[in-house]
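Colleague: Give the three-dimensional model of this entry:
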Amino acid sequence: MTEDYAALVRDDRVHTMLYRDPAIFDDEMERIFKQAWIWVGHDSELPGANSFKTAHVGRQPVIVTRDKAGAVHVLLNRCRHRAASVCERKKGKASVFVCPYHGWSYDVDGGLRKVPFADGYREPVDKADHSLIALRTECYNGMIFATFDDAIMPLAEWLGPARKWIDLFMKQGAGFGVKTLGEHRFRFPGNWKIQLENTTDAYHFPIVHKTFLSSLDEDTENLMDVLGQGGWVEDLGNGHSVMVMIPDLIDLEENLDAPIPDRFAALAAELAAEGHDDDQVRRIVRAVGGSGFNLNLFPNVACSMAFFRVLRPVAVNETEIQHIAIGMDGGPEAANRARLRLHEHFQGPMGFGTPDDAEGWERVQRGAAAGDALWVMLNRGVDAPDGRPEPGHEAGDVSAETGMRAAYQMWKRMMTA
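Modeller: Presented below is the predicted three-dimensional model:
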């Protein structure tokens, strides 16, 4: 199939079969989601020893844990005896995971602790040979990644130039650090790559999100004129890309002397009344508004302005999306409350943005059923503004489909390796 897969991705288009062929989907789970670094969580979701969360690497359920020494582990959520899952809670604290079927128990690092009625085996059960299966795990700036591929390049190398943008995104902590505030999940009847494309697609914004734009005050509506701010889309290598929509909000520690927007005046007054000095107030308020870019990390997570967007492929025509709001770890309650209200306004299930996006993704999947030999066009883009992208990086204006082309070239590379 390798030659066929190469033929399905051209420089400026991809074949519609990538959205609808179950055999392609099955191969993606093996060749991409088992061979790439997959985002499984944020450091703040494991707040102390024995804390855990459940997640997926591709279609495989895992438990992400922190042991007593502070080390993070990603373990297959499967008892080594008869395959029952050993954890069904989304997150929490536990010093041990016990299989509910036959009582085998495991430490938070995956080590087998106890086998009930062990004398029933002819040969003693070697605990060292029956630990929960551990995936290779590495972290960067609070972001936790795991992989099945022990030979893959180190995470820092995999991320490459994207690390700069992760560091900028994390400035939303305003000096307090970043933590997750809450999340919601939903599924849409469409292929995972449709959502992957959306994160660096500014072209749709003024069309799909007219209702959202009409809900804003005039100054904020002008700020969200993403096609008119001089932004760009940049290929960061390994399928990663960044879409800069508001260049003035790339670095949240700059321009702190700019006037505080009217929409944040009440928040600024509340922070000042709590005793924060003027510099702190300006830094916090600027962080509350979020960064001016979306960072797409191939294949499953985006740092999108002010939240994490995580995709999980379920089937060729079904994808789960997790939106995780972020805030300031130890920062003012008023600031984190404001972050949640902004998140709800666009991303929430009753928000003005995400429901419209999801409708578009679903329509792409439905439309992909029409025609057997048709292509999805990814050829949009003119030159990026002078001096904006890194030298030597492919880039285009903010409405360019540069990020999608980058992701599909990585797709082709991994699927034909």
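
Colleague: From now on I want contacts and neighbour counts done on CA atoms only, so please keep to that.
Modeller: OK.

Colleague: give the contact list for Pro189.
Modeller: Residues near Pro189 by CA atoms under 8 Å, 6 or more residues apart in numbering: 317-319, 362, 365.

Colleague: State the distance from it to Ala315.
Modeller: Distance from Pro189 to Ala315, counting by CA to CA, to the nearest Å: 9 Å.

Colleague: Looking at the contacts of Pro189, which is nearest Arg405?
Modeller: Among the contacts of Pro189, Gln365 lies closest to Arg405 (CA to CA), at 18.9 Å.

Colleague: SS state for the closest one?
Modeller: helix (DSSP: H, G, I helix; E, B strand; the rest coil).

Colleague: right, and it touches Gly190 too?
Modeller: Yes - counting by CA atoms under 8 Å, Gln365 sits close enough to Gly190 to count as a contact (5.1 Å).

Colleague: Return every residue with contacts to both of the two.
Modeller: 19, 317.

Colleague: Same drill for the two, tell me which one is more crowded.
Modeller: Between Gln365 and Gly190, counted using other CA atoms under 10 Å, Gly190 has the larger neighbour count: 27 against 21.

Colleague: The structure of the following sequence is requested for comparison with the preceding one:
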Amino acid sequence: MYTNEQLADMVKPDKVHRAVYVDPGIFDLEMERIYGRVWVYVGHESQIPQAGDYLTSRIGRQDVILVRAADGKPHVLYNRCPHKGAQIVPPGAGHVDRHFRCPYHAWTFRLHGPMLSAPLRAGYEGTAFDPADEAFWLRRVARVASYRGFVFASLAQGGDDLVDFLGGAKAAIDNLCDRSPVGEVEVAGGVFRVWQNSNWKIFYENLHDTMHAAVTHESSVVAARDEYEASMAGRDMPFVLHIMAGNGEPYQFWEKLAVHAFDHGHGYMEGIFDPGGADRDPTSRAHHESLAAAVGEARAREILGMNLHNTIIYGSGSPHTVFQQFRVIRPVAVDRTLVEIVTFRLKGAPEAVFERAVTYANTINSPSSNVMPDDVELYTRVQKGNRLDGGDWVSMHRYCGTDRDIPGGKVAVNGTSELPIRNQFVAWKALMTEGGAGCGGVA
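Modeller: Alright, predicted model coming up:
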């Protein structure tokens, strides 16, 4: 077991010890001290529209059930029967009419957890068994909160409320919802699942690592440009090729991007793909018109003018507002991570807007895309390399010491700064050593 002093010594202002990626003991502590305390995204209310609808999810190592109960509210329960410990429902989504029924011995429970009954009650007479005792209920997660339909849960009784925890990152959720003419989104379509043979923190770091794009994704950039030159030169580049080729912008492009870091390890960066202005792209024009009809021309331009790429909600994953994605990051082992990608439909927006989001998901985020495998390959190489004795430290030096203060965080002076990675480890260090969900300000 590491002492707090040893853990703190692994994070320097400009570097981090490689053990944080490869030591199973550190991973065990992360599940307790990070995932056992912070708010973690468990699902969207649109996935459980009716009472009795449920969706299984995960918080660290804990399998949970997100369910809409009879009171109309979302609840999060541990997926465990208090009798023999059997999982109440299998992984996935489903519906139960009025109660949960354990498939092992038919103990039944109300949708929000209290026990209803057990067969042959006479067998419990004279014992401590009591359905009114919470020890015999489906255990509820300590805290549950929903922000604009995005449901988060925390295993800890205390700590910041959800809005304070999200801080500056909630602007991305607001913008995603505000892009709908009625201010609401819903999960639509299936879920992509990508297994990565790497530590969960590596993906978070890569989300705002602008230096890797042209190098890691060189093959897909070249393929997109070659296809364009061979058959479409002189015309507007099709959307699919545009979003593939965008990773190949020169360093000067990435240096100009705005990168923000907020308390608790969160952050976002300026968008790198312009889906098309309202004056030249039919889908964008139709979207703009539908939104302007609902909120007015000025407000529509303000909403659609906010172009964010990957947002980081540390401990949950990465919403992408422009193309309506959420990549949910689930740690499984020190060298094993599950990423689940869901796509949202903007309620009231033209269907073409959703179709464009699906195209983006298939082209960039799917397991069979031309882009995602590049990242997964490099994450694996990072994981393997950090097991070796070729050095003990991982560099975070780029533009270290130059970041500018903003309310609730910092902004990088250069879009290629490693500020987001340093910021994540400020939060990591605070949670791992101070033990509070309210820890994690930007250093």
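
Colleague: what TM-score do we get after superposing?
Modeller: A TM-score of 0.86 describes the superposed chains when it is computed by TM-score structural alignment, normalised by the length of the first structure; 401 aligned residues with a CA RMSD of 3.2 Å.

Colleague: circling back: compare the contacts of Pro189 of the first structure with the second structure and list the overlap.
Modeller: Among the contacts of Pro189 of the first structure, the ones still in contact in the second structure (both residues aligned by TM-score structural alignment, their matches' CA atoms under 8 Å) are 317-319, 362, 365.

Colleague: Of those residues, which is the nearest to Phe307 of the first structure?
Modeller: Looking across those and measuring by CA to CA, the closest to Phe307 of the first structure is Thr319, at 18.5 Å.

Colleague: For the aligned residue in the second structure for that closest one, grab the count of nearby residues.
Modeller: When the second structure is aligned by TM-score structural alignment, Thr319 of the first structure is paired with Thr337. Counted with other CA under 10 Å, the neighbours of Thr337 of the second structure add up to 21.

Colleague: what's the distance between Thr337 of the second structure and Asn197 of the second structure?
Modeller: For Thr337 of the second structure relative to Asn197 of the second structure (CA to CA), the value is 6 Å.

Colleague: for His260 of the second structure, same thing?
Modeller: In terms of CA to CA, His260 of the second structure sits 28 Å off from Asn197 of the second structure.

Colleague: how about the helices in the first structure?
Modeller: Using DSSP state H, the helices of the first structure run over 2-7, 17-20, 22-31, 155-159, 162-169, 192-198, 205-208, 210-214, 218-223, 265-273, 278-288, 333-346, 354-367, 402-415.

Colleague: How about the contacts made by the closest residue to Val328 of the second structure other than its chain neighbours?
Modeller: Of all residues not flanking Val328 of the second structure in the chain, Gly317 sits nearest, at 4.4 Å (CA to CA, 6 or more residues apart in numbering). Residues near Gly317 of the second structure by CA under 8 Å, 6+ apart: 41, 204, 326-329.

Colleague: Tell me the counterpart of Gly317 of the second structure in the first structure.
Modeller: That one, Gly317 of the second structure, aligns with Val301 by TM-score structural alignment.

Colleague: Return the residue of the first structure aligned against Val328 of the second structure.
Modeller: By TM-score structural alignment, Val328 of the second structure lines up with Val310.

Colleague: Ok, Pro90 of the second structure next?
Modeller: Checking TM-score structural alignment: Pro90 of the second structure goes with Glu88.

Colleague: Please report how far its match lies from Cys99 of the first structure.
Modeller: Glu88 of the first structure is 10 Å from Cys99 of the first structure, by CA to CA.

Colleague: for Gly392 of the first structure, same thing?
Modeller: 52 Å.
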